[in-house]
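Colleague: here is my input, please return the structure:
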Amino acid sequence: MIGRIRGILVEKTPGQALVECGGLGYEVDIPFTAFYHLPEPGQEVTLHTHFVVREDVQSLYGFASRLDRDLFRLLIKVNGVGPKMAAGILSGLEAQQFIHCVEARDIKSLVKLPGVGKKTAERLLIEMTDRIKQLEGQFIPASAGAEGGLADPAQLTITSHNPADEAEAALIALGYKPQEAARAISKVAEEGMTSEALIRLALRNMIPA
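Modeller: Here you go, the predicted structure:
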């Protein structure tokens, strides 16, 4: 099991990071909540990881905190929830927000997540109620920039010739329909906004905290 990776961030896009470690470049699938914390390319980064091995694919998932990674591991144990859906859930909700949804029995927020219908949301509430107790004592540091090479999200930018198109593509990759993605971005788009800011605001409007 690959539980953590530390190296130089070579490239980053919404949903994936390329990290060079020991002369090898690792393609790491990441939820948007981890993408927001990535430093600029060329800087050191540490990601908590989970390695998924199947007959047809091998994927390395990376997370900004151990809490996110451990919650991901609990989510993929839920019947009908695979790694891609679990990463999608953690793209739309921070770990602590998801835990709050479960504790508050907030099914309305869960069904707004891409790929999560009413039955899946109900199953998440039932199966995760007891499992999240395993996460007691864990927390997300207020500022991870001082440890593990993570940066302040407020300082992050993504360079793009067309931030709106990049943001729409990221939402579509997450599982939203093209029309939903376009509508969500158009509602929050303002001149000069980066694609990272567009994604964050669009998700915030689509999935209430």
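
Colleague: CA atoms for contacts and neighbours, from now on please.
Modeller: OK.

Colleague: enumerate every residue touching residue 105.
Modeller: residue 125 (Cα atoms under 8 Å, 6 or more residues apart in numbering).

Colleague: how near is it to residue 129?
Modeller: Going from residue 105 to residue 129 by Cα to Cα, to the nearest Å gives 9 Å.

Colleague: would you do the same for the sequence below? I want to compare the two.
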Amino acid sequence: MIGRIRGLLVEKAPAQVLVDCGGVGYEVDIPCTTFYQLPEPGQELILHTHLVVRDDAQSLCGFATKIDRDLFRLLIRVNGVGPKVALGILSGLDAERFIRCIEAKDVKSLVKLPGIGKKTAERLLIEMADRVGQLEGQFTPVPAGGEGSEPAPAGVSDPAEEAEAALITLGYRPQEAAKAVNSVAAPGMSSAELIRLSLRSMIPAG
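Modeller: Alright, predicted model coming up:
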């Protein structure tokens, strides 16, 4: 099991990063909550990781904090929640907000997450009720790199288009993604800001 990697950030996108570790480039799938905390390419990056092994493929999932990685591991044990859905949950809700949803039995917020229907949300409430206690007291946010400041948009890509693409990757319909981004967009905003605010507009804090 690969539990942690440290190296130089080569490329970053809302759903995946490329990290150079001693000359080997690792493609790592990430949730948006980790994307918000990434340093700029060329800087050092540390990610807590989980290796997903399937019959047809292997993928490495990375997280800015250990608690997000631990929550991911608990989520994929829930019936009907695979790695992609778990990453989508952690893109819309950080660990602390997710725990609050479980404790408050907040089905409404959970069903607004991509890939989560009412039955899956109810299953999460039941199966995660006892498990989230394992995460209490672990909230010590640590940036994945840099100073934790808002990352600037890379290259000449359009932040709004990048934000819409990220939401679509998470499972939202194109129309939903465009509407959410347009509702929060303002001049000078980075893609990370747009993604975070768009998700908050669709999944308001409880």
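
Colleague: what about the closest residue to residue 22 of structure 1 other than its chain neighbours, how many neighbours?
Modeller: In this structure, residue 22 of structure 1 finds its nearest non-sequential neighbour in residue 7, 7.8 Å apart by Cα to Cα, 6 or more residues apart in numbering. Applying other Cα atoms under 10 Å, we find 22 residues neighbouring residue 7 of structure 1.

Colleague: for the residue of structure 1 positioned farthest from its centre, give me its contacts.
Modeller: When distances to the mean C-alpha position of structure 1 are computed (Cα atoms, centre = their mean), the maximum falls on residue 23, with 26.3 Å. Listed by Cα under 8 Å, 6+ apart, residue 23 of structure 1 has no contact partners.

Colleague: and what of residue 69 of structure 1?
Modeller: Contacts for residue 69 of structure 1 were tallied using Cα under 8 Å, 6+ apart; they are 48-50, 62-63.

Colleague: before we move on, what about residue 28 of structure 2?
Modeller: Counting by Cα under 8 Å, 6+ apart, residue 28 of structure 2 has contacts 16-19, 59-62.

Colleague: so it lies in a strand, does it not?
Modeller: Yes. Residue 28 of structure 2: assigned to a strand according to DSSP: H, G, I helix; E, B strand; the rest coil.

Colleague: that older thread, hmm, which two among the contacts of residue 69 of structure 1 are most spread apart?
Modeller: By the measure Cα to Cα, 50 and 63 form the most distant pair in the contacts of residue 69 of structure 1, at 8.6 Å.

Colleague: which of these two has more neighbours?
Modeller: residue 63 (28 against 22).

Colleague: contacts only, for that one.
Modeller: 30-31, 34, 47-49, 69.

Colleague: need those in JSON lines (columns: distance to residue 184 of structure 1 and secondary structure).
Modeller: Formatted as JSON lines, those follow (distance: Cα to Cα, whole Å; DSSP: H, G, I helix; E, B strand; the rest coil):
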{"residue": "30", "distance to residue 184 of structure 1": "21", "secondary structure": "coil"}
{"residue": "31", "distance to residue 184 of structure 1": "19", "secondary structure": "coil"}
{"residue": "34", "distance to residue 184 of structure 1": "21", "secondary structure": "helix"}
{"residue": "47", "distance to residue 184 of structure 1": "29", "secondary structure": "strand"}
{"residue": "48", "distance to residue 184 of structure 1": "30", "secondary structure": "strand"}
{"residue": "49", "distance to residue 184 of structure 1": "30", "secondary structure": "strand"}
{"residue": "69", "distance to residue 184 of structure 1": "28", "secondary structure": "helix"}
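
Colleague: what about the helices in structure 2?
Modeller: 32-35, 66-75, 83-92, 95-104, 107-111, 118-128, 159-170, 174-184, 191-202 (DSSP state H).

Colleague: would you tell me which one of those is buried the most?
Modeller: Using mean count of other Cα atoms under 10 Å, the stretch among the helices of structure 2 with the greatest mean number of neighbours is helix 32-35 (a mean of 25).

Colleague: chain center to that helix: distance?
Modeller: 5 Å (Cα atoms, centre = their mean, to the nearest Å).

Colleague: once aligned to structure 1, how far is that helix on average?
Modeller: On superposition with structure 1, the mean distance recorded for helix 32-35 of structure 2 (mean Cα distance after the TM-score superposition for structure 1) is 0.3 Å.

Colleague: give me the helices and strands touching that helix, please.
Modeller: Here helix 32-35 of structure 2 touches helix 83-92, helix 191-202, going by 3 or more Cα pairs under 8 Å, 6 or more residues apart in numbering; DSSP states H and E.

Colleague: so the last one matches what in structure 1?
Modeller: The counterpart of helix 191-202 of structure 2 in structure 1, counting by TM-score structural alignment, spans residues 195-206.

Colleague: which of the contacts of residue 63 of structure 1 are conserved in structure 2?
Modeller: Among the contacts of residue 63 of structure 1, the ones whose aligned partners also touch in structure 2 (both residues aligned by TM-score structural alignment, their matches' Cα atoms under 8 Å) are 30-31, 34, 47-49, 69.
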